[in-house]
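Trainee: Okay, here's the prediction I keep looking at, along with the sequence it came from:
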Amino acid sequence: MRWSLLPLLIALPAAAHAQALSPAEAAQVDRIVTEALAQSGTPSASIAIVRGGRLAYAKAYGKQSETVRTALTDAPYQIASVSKQFTAAALLLLEDEGKLSLDDTVAKYVPGITGGDRITLRQLLSHTSGLQDYWPQDYSFKAMSTPVTPQGIVDRWAKKPLDFQPGEQWQYSNTGYVVAGMIVEKVSGQPLLDFLNARIFRPLGITAYDQDLAIGPKFPQGYGRAALGPLRPVTPAARGWLYAAGELSMSASDLAKWDIARINRTVLPADDWLMQETAVKLNNGTDTGYGLGVTVGRGAGRKMIEHSGEAVGFLSENIVFPDDKAAVVVLTNTWSSGTYRVLAQKLVPVALPGTSAAAGDPADAASLAKVRTVFAQLQAGQLDRSLLTEDANFYFDTQNRADFRTSLAPLGAPREIVAIGKPSLRGGFVSRRFRANYPDRALNVSTFFEPGANGRIEQFLVTAADAQ
C-alpha cells in the first residue's frame, strides 16, 4: 500500500479553468491513456479529471478482467492506501463530536501496543508513531495467504519494539492505520465501513466496497508479472489484510466526488479539511510533508494534496489542487507497472494547462554489488537463497523464478545498473530503487534490504521502465 509523492509541479495557472473538456482535450486524454496502456502492457485504466470544482471527464479503458472485456467507467477498482484519508476523516469527525482527541494516546483505546502510552492518534495518522509497517513489500508475503484480523496484525507487528520514538521520525506505517481503524470502531460502535457510508459516502453519492468483497466476475481483476514475464492474474490477499490501511474499492468518478468535496469544503467542517492538509512536524520542528492520511506538496506556491495506493494487482494515484479546483484520479489493475504515475503526470496538464514536472532526486549508488549479483543469478536461473529473507524466498517460487529467467536471460547483461532516487526507511527495511539500462530499453529494480552492510534482500522486483 504504497505512498509516493509525485515530482513537484511547476508553472501552475493563476485561476481554475472551465470544467468541461473540449473535444480536442478529450481526444488528447484518450490518446494519452491508450498509448500508455499499449506501451506498458497495463490491462486497463480508469481515470477522472476535475476542473472548476466539477467532474470534467471520466472514462475507463482496456481489459478490466478475464470476464469483463468492455471497460466500465463505474467499475470499482481497489484504491488501497488512498483509503487512508477516509480513515483519518473518520477520526476527525469523532473528534468534532467530542468523543476523542487526536492528542489522546493509543493506550486509552487499544491496550498492549508498544509505546501506546506515548503514541498519539495524530502520530498514527501522520506516520510518526514508530510502529513498524506490516506490509512494506510490493508483493504478497507468505502470511497474506491466510485470513487475518486487525487484532492479529496488532499482535504481530504493533507489539514489537518501536522503530523510533514517537514523533522522532517519519516512516510510512500501515500498522498505525490498522490501530486507527480499531479506534474508530471502538469509539463509534460501528464497523469502519458502516461509519464511512453513513457520514461520508452516502451523503456524497459514493458507492464504496470492502475490497475483500470486490472480487469476482463483476469486478476488475488484479494482474502482475515476474520481471518481464507474461502478465498473469494475481491471487488476492486473504481477507482482512487491507482493513483501515487500504480496504476500499470505488470507481474513479466516485473518488473524484470526494476530491470535489475537498475542493468545495463540504461533508467535513472546513477546519477538518485544513487539519488533514496541514503537514505534521516532528518533535524537532522538521516538516514531514505529510498531513493526516495525505501528502502535502507545493508547486509554484500552490497547494497539492496527493496519495497513491497499492493493493494486490492494483495501483492508483489521486492528486488534488484545492486552490485551483482541479484533480486527477488514475486507477489501474496491475501492480507491475508505473503507468498509473505516468498517466497522472500526463493528465495533470489537462486539468491545469501549462503544468510541467520538475526533475527527480539525484541517483544513489549504494548496494549495487548485491543487486548486480542477484540480477545475474536470476537471469541464469540460479539463486543464492542465503541472500534473501524468508518472505523473499517465498516470493521466488518455481513459477516466478522461471518467469524471471525466461524473460531476462534473452536480454543479456545490462550495459549498466544504476541507483535512482534516495534510500528510505520502510517497515524496518531500507528501500532502494535501481535501473538496469540496455541499449534499447531500461528496467526498474525495486529492492528492500535489511539494515546494515550484511542485510538480506526482502524484495527484488523487476519491471519495464515506463515511457515518460
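Mentor: Received the coordinates, thanks. Numbers count the residues shown, from 1 in each chain.

Trainee: hey, let's count contacts and neighbours off CA atoms from now on
Mentor: Noted.

Trainee: neighbouring contacts of the host helix or strand of Leu124?
Mentor: Leu124 is located in helix 121-125, with elements delineated by DSSP states H and E. With contact meaning C-alpha atoms under 8 Å, 6 or more residues apart in numbering, helix 121-125 is reached by 88, 101-106, 129, 166-167, 176-177, 179-180, 291-293.

Trainee: Taking the residues you listed, please make a PyMOL selection of just the buried ones.
Mentor: The following PyMOL line selects those of those that are buried, judged by 16 or more other C-alpha atoms under 10 Å:
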select buried, resi 88+101+102+105+106+129+166+167+176+177+179+180+291+292+293
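
Trainee: And the helices in the stretch 101-250 of the chain?
Mentor: For the stretch 101-250 of the chain, the helices defined by DSSP state H, counting those that start in this stretch occupy 121-125, 150-153, 174-188, 192-196, 202-204, 243-246.

Trainee: In addition, the following structure is provided for comparison:
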Amino acid sequence: MRSIAVSLVASLFLSLPLFASPEAWQALPAPLKAELEGVAISLYELGPDGGEVALSRGNLTETTPLRIASVTKTFVAATALRLVEDGKLDLMKPMTTYVDKAFTDILREDGYDVDAITVKHLMSHTGGLTDHAQTKTFFDIIIKDPSHVWTREQALRGAVDWSEPKGAPGEKFSYSDTGYILLGHIIEKLTGKPLAAAVRLQLGLDQIGMPDTYWELAEENEDAAKRRAHQMLDGMDTYGWSATLDHYGGGGLVSSTRDMARFFQALFSGKVFRKPETLNLMLSNEGLPADSPYRLGIFVKEEKGVTYYEHSGFWGTVVLYVPSSGRTLSGAVLDQAHFKMMRQGLMEVVASGQ
C-alpha cells in the first residue's frame, strides 16, 4: 500500500496545478486517500520560470511557518561563503583563528585537536566533532523540561560530556550540529551582528521575498509567529519546546515550504552569491573524504541517475534543487512519523526526470 501511495503522490505532484480543495481531495484514488488520511502535508514546486505547484492536506499549506531545523544549515553555510567572498573568512584556517578560546578550551578537554580543525571542516561535517543534539542525554533533558533554555556553551559542554570525538579532522563525514554552532559563532564575530541579522543581510532574504521566514527569539515576525505550526514528535506536540534547543546555527529558522523553495531557487540559480565560483565552491568535493555525501552546507545526492542538492530538518522538512531541470521541490509534514513517506514521494518526482 505504501509504495502505491508514494507513487500516486508523485504523479499528482507532477500533474496538478493546485491540489488543496476538498473537491480535489474527494477525487483521489482510494489507496492514496487511505494512506494520507489524517496526514498534514505540504508539497511545493518552484520552476526556473517562476511557475508554482502546491499540494496540501490538513492544517498545513505552502505558507504555513514551521521550525525547519537543519535546513537552516544551508542558510548559515551560504552566509559564511558570503564572508569568504568579502575576504573576511578563510575556510582553510583553523577554527582557533576565529573561535573564542573559552569554546576551544572546552573541546580540548575531550582531546579534540582544535588547531587542526579548519572552518571548512566545520562546514562539511568532517572535523571529527560529535553531535551533541543526537545524544540520549540531550533528548532526556528536553523531555524532562521542554522549556529548558540552552546556551551555546551548554551545547558545547554537552558534546564533551555526553559523547566522544568521531575521528581525526578530515578523516570522514560525521554529521554535527555542534560544528554549526561554532560556525554560527564565527559569523557573529566577523560581522559584529547577531547570527539572525547576519544571515538576513548577507543573503538578501528580504529581497528574495520570504514573508513566512524568521529566526525565532531573534527576529520579530508577528504574522508568521501567530501562524507557526504545531509539529509532532512521537505523539508529543513540540510547539512550546524552547527554540534554544536548536537555535545557534544548526537550526533556528522558521520558514514555509514556499519560502524554503524560493531560497533554494535563488541560491542555486546564482542569485545569492556575487561570484559564480562561490557556488562552485559550495558544491565541490575537493579536499573532502571521497565517500562524503555532504559539501558546504548541502547534501549532493543522486536518484536513479539524477543529481540533486538537498537538506532536510529534524521536525519533518526537506527542500531540494534539481540542476538538470532547474526545479526546486520542498515538503513538510506536521508529524515527523510521516517524513519518510513524504520524502520518498519527492524522490519519485526527482527520478522521473519530468
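Mentor: Looks like it arrived, so ask away. Quick caveat, the model's predicted, so the values are computed rather than measured.

Trainee: Work out the TM-score between the chains.
Mentor: Superposed pair, TM-score by TM-score structural alignment, normalised by the length of structure 2: 0.78. Supporting alignment: 316 aligned residues with a C-alpha RMSD of 3.2 Å.

Trainee: quick one on the thing from earlier: tell me which of the helices of the stretch 101-250 of structure 1 sits nearest to Ile417 of structure 1.
Mentor: Closest approach to Ile417 of structure 1 among these is made by helix 174-188 (30.8 Å; C-alpha to C-alpha).

Trainee: can you pull the buried residues of the closest one?
Mentor: 174-185.

Trainee: Which stretches in the stretch 101-250 of structure 1 count as strands?
Mentor: 209-210, 223-224, 232-233, 248-250 (DSSP state E, counting those that start in this stretch).

Trainee: mean deviation of the first one from structure 2?
Mentor: To tie it back to what came earlier, the one meant is strand 209-210 of structure 1. Following superposition, strand 209-210 of structure 1 is found to deviate from structure 2 by 1.9 Å on average (mean C-alpha distance after the TM-score superposition for structure 1).

Trainee: Which strands or helices does that strand pack on?
Mentor: Contact analysis of strand 209-210 of structure 1 by 3 or more C-alpha pairs under 8 Å, 6 or more residues apart in numbering; DSSP states H and E lists strand 248-250 as its packing neighbours.

Trainee: After the strand it packs on, which helix or strand is next? Please name it.
Mentor: helix 252-264.

Trainee: so where is the helix or strand following that following helix in structure 2?
Mentor: Beyond helix 252-264 of structure 1 in the direction of the C-terminus, DSSP H and E gives the next helix or strand as helix 270-276. Here helix 270-276 of structure 1 aligns to structure 2 at residues 276-282, judged by TM-score structural alignment.

Trainee: can you list the residues that contact that stretch?
Mentor: With C-alpha under 8 Å, 6+ apart as the criterion, stretch 276-282 of structure 2 contacts 78, 81, 85, 268, 270, 273, 295-298.

Trainee: Repeat that for stretch 173-190 of structure 1.
Mentor: 1, 84, 87-88, 90-91, 94, 99-100, 109-110, 121, 124-125, 127, 129, 131-135, 150, 153-154, 157-158, 191-192, 195, 243-245, 426-427.

Trainee: Counterpart of Ser446 of structure 1 over in structure 2?
Mentor: Per TM-score structural alignment, Ser446 of structure 1 is not aligned with anything.

Trainee: From the contact counts, what lies against the host helix or strand of Ser446 of structure 1?
Mentor: Assigned by DSSP H and E, Ser446 of structure 1 belongs to strand 442-449. For strand 442-449 of structure 1, the elements it packs on are strand 429-437, strand 457-464, judged by 3+ C-alpha pairs under 8 Å, 6+ apart.

Trainee: mind giving me a markdown table with the ones you listed and columns for mean neighbour count and distance to Ser44 of structure 1?
Mentor: As requested, those are exported to a markdown table (neighbours: other C-alpha atoms under 10 Å; distance: least, C-alpha to C-alpha, whole Å):
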| stretch | mean neighbour count | distance to Ser44 of structure 1 |
| --- | --- | --- |
| strand 429-437 | 22 | 25 |
| strand 457-464 | 23 | 17 |
